[in-house]
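# 3D model of this:
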Amino acid sequence: MTSDANDADTRHSAKMAKIKAARDRMMETKTGEKGLVIVHTGPGKGKSSSGFGMILRCIAHGMPCAVVQFIKGAWDTGERRLLSTHFGDLCQFHAMGEGFTWETQDRTRDIAAAQAGWARARDLIRDPAIRFVLLDEINIALRYDYLDIAEVLAFLRDEKPPMTHVCLTGRNAKPELIEAADLVTEMAVVKHPFRAGIKAQAGVEF
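A predicted model of the protein is given here:
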């Protein structure tokens, strides 16, 4: 190995040692635990997928969890098949929606479905045995005012058990929800095959 390569390795090791020391000091101050309110929003793909990734993490840790789907109730999705068939003992799955609002074209039905989903979600969140609840696409129901954002926020603030995590997905999250949440991720769209005429495909979108 040349002296230049040795010097580069030495500089790299020193740099990484400093980063590790700084990281260790930072981690020493992060000792708190709490149940988080998590929001996945934005126009990009991956909001629900990320939520289901956390559901699988909970299952791997033996943590009871639950899913309430507010929109995609009629879809035969891969995640619904997997969780219902193989992990029903750890994960409850409730598909409460009837499809996107432009499919039903019936505001009264959409509101009724959203209200039923929220009632189920409240029961699941109140259960202290359930550690994580995914409210999939609830942000769409909130966006169209099928649910009262003030009621949802008050419930999460006042009735959610202290160690329960709740994840709310869907584009156009209300500003009040973003402000109240502990963790917010906005998915940006850079490129999507739909724009090139490619339909939603199994294993990628559902």
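
# From now on I want contacts and neighbour counts done on CA atoms only, so please keep to that.
OK.

# Name the SS class of the closest residue to Thr185 other than its chain neighbours, please.
Spatial nearest neighbour of Thr185, excluding adjacent residues (Cα to Cα, 6 or more residues apart in numbering): His40 at 5.0 Å. Taken by DSSP: H, G, I helix; E, B strand; the rest coil, the conformation at His40 corresponds to strand.

# Please provide the structure for the following sequence as well, for comparison with the first:
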Amino acid sequence: MKSDTPFELNSDREIERLIDEVMSSTLTDLTDEQYRKKMQRRKEVQDQRIAQAVPEKGLIIVNTGNGKGKTTAALGMVLRSLGHGYKVAIVQFIKGSWEPSEKQVFSLWEDQIEFHAMGEGFTWETQDRDRDLDKASAAWAKSLEYIRNPDFQLVLLDEINIALKMAYLQVDEVLAGLAQKPPNKHVILTGRGAPAALIERADLVTEMTLIKHPFRDQGVKAQPGIEF
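So this is what the prediction gives:
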């Protein structure tokens, strides 16, 4: 059967090559007709890529890296989910010794969201490994409740990667827990130092790269609305 499109894309690599080809020219140097044709080809590529996409599925999403914005990006997905009327659960593995401002905001959706700040601050503040282990274990037990619960569309495990990096939790234990999620549930895991096995299992991984930071480079302390 002849395709309705002028070309067929047989691999992700070919799709990426065509996208690069379409976008490679400096658009300001094109005539109006050249611009129209280039954007038309870009649309053809994108439309076929969408047509070849698999049905929707629940994703395991990892935000990691040394740069700022891992939790912030995850909270953006939380807001989107709330906007769709979904139920969301947030479990924070490190925060807890202070009241996160996002918890106050999300109280506006108290019928849709469950929020648990179960840590006691950064590890250098607690200085008690056994207590840190107990807190991480309790946070993971609470997380499993929401991972298994089909009523919640999105679960955010904030800073769980740090708990894994510090060996407060075992990677195999977390992977086994993620395997118990319903097919359409999304789970976001944030924090620097995500282990390789988790990255391998995830569907979407973003690494935040640190280029400049006001505390490191200028000695500017954490500020409300930016860090907390």
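
# that older thread, report how many residues lie close to the counterpart of the residue nearest to Thr185 of the first structure in the second structure.
Using TM-score structural alignment, the partner of His40 of the first structure in the second structure is Asn63. Residues contacting Asn63 of the second structure under the criterion other Cα atoms under 10 Å number 26.

# Please name the residues that touch Asn63 of the second structure.
For Asn63 of the second structure, the contact set (Cα atoms under 8 Å, 6 or more residues apart in numbering) comprises 70-71, 74, 188-192, 205-208.

# would you list those in TSV and tack on distance to Ile147 of the second structure and neighbour count?
Output for the contacts of Asn63 of the second structure, formatted as TSV (distance: Cα to Cα, whole Å; neighbours: other Cα atoms under 10 Å):
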residue	distance to Ile147 of the second structure	neighbour count
Lys70	20	22
Thr71	18	21
Ala74	16	22
Ile188	11	24
Leu189	12	24
Thr190	15	28
Gly191	18	28
Arg192	21	23
Val205	19	19
Thr206	21	14
Glu207	23	18
Met208	25	16
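
# What residues does the most centrally placed residue in the first structure make contact with?
The centroid of the first structure falls nearest to Gly51 when counting by Cα atoms, centre = their mean (3.2 Å). Listed by Cα under 8 Å, 6+ apart, the contact set of Gly51 of the first structure reads 40, 134, 136, 167, 169.

# what comes up buried for the one helix or strand it maps to?
If you go by DSSP states H and E, Gly51 of the first structure is part of helix 47-60. By neighbour count on 16 or more other Cα atoms under 10 Å, the buried set for helix 47-60 of the first structure is 47-49, 51-52, 54-56, 58-59.

# who's in contact with the helix or strand containing Leu124 of the first structure?
According to DSSP H and E, Leu124 of the first structure maps onto helix 107-126. Under the criterion Cα under 8 Å, 6+ apart, residues 66, 68-70, 96-98, 101, 104, 130, 132-133, 135, 141, 146-147, 155, 159-161, 164, 166 lie in contact with helix 107-126 of the first structure.

# from the residues you listed, which ones fall inside strands?
The strands, defined by DSSP state E, take in 66, 68-69, 132-133, 135, 166 from the contacts of helix 107-126 of the first structure.

# Now these in TSV, please, with extra columns for neighbour count.
Below are those laid out as TSV (neighbours: other Cα atoms under 10 Å):
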residue	neighbour count
Ala66	24
Val68	25
Gln69	26
Phe132	27
Val133	27
Leu135	24
Val166	25
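
# before we move on, back to that, farthest-apart pair in the contacts of Gly51 of the first structure, please.
His40 and Leu134 (10.6 Å; Cα to Cα).

# where do the contact lists of those two overlap?
Residues touching both His40 of the first structure and Leu134 by Cα under 8 Å, 6+ apart: 51, 167-169.
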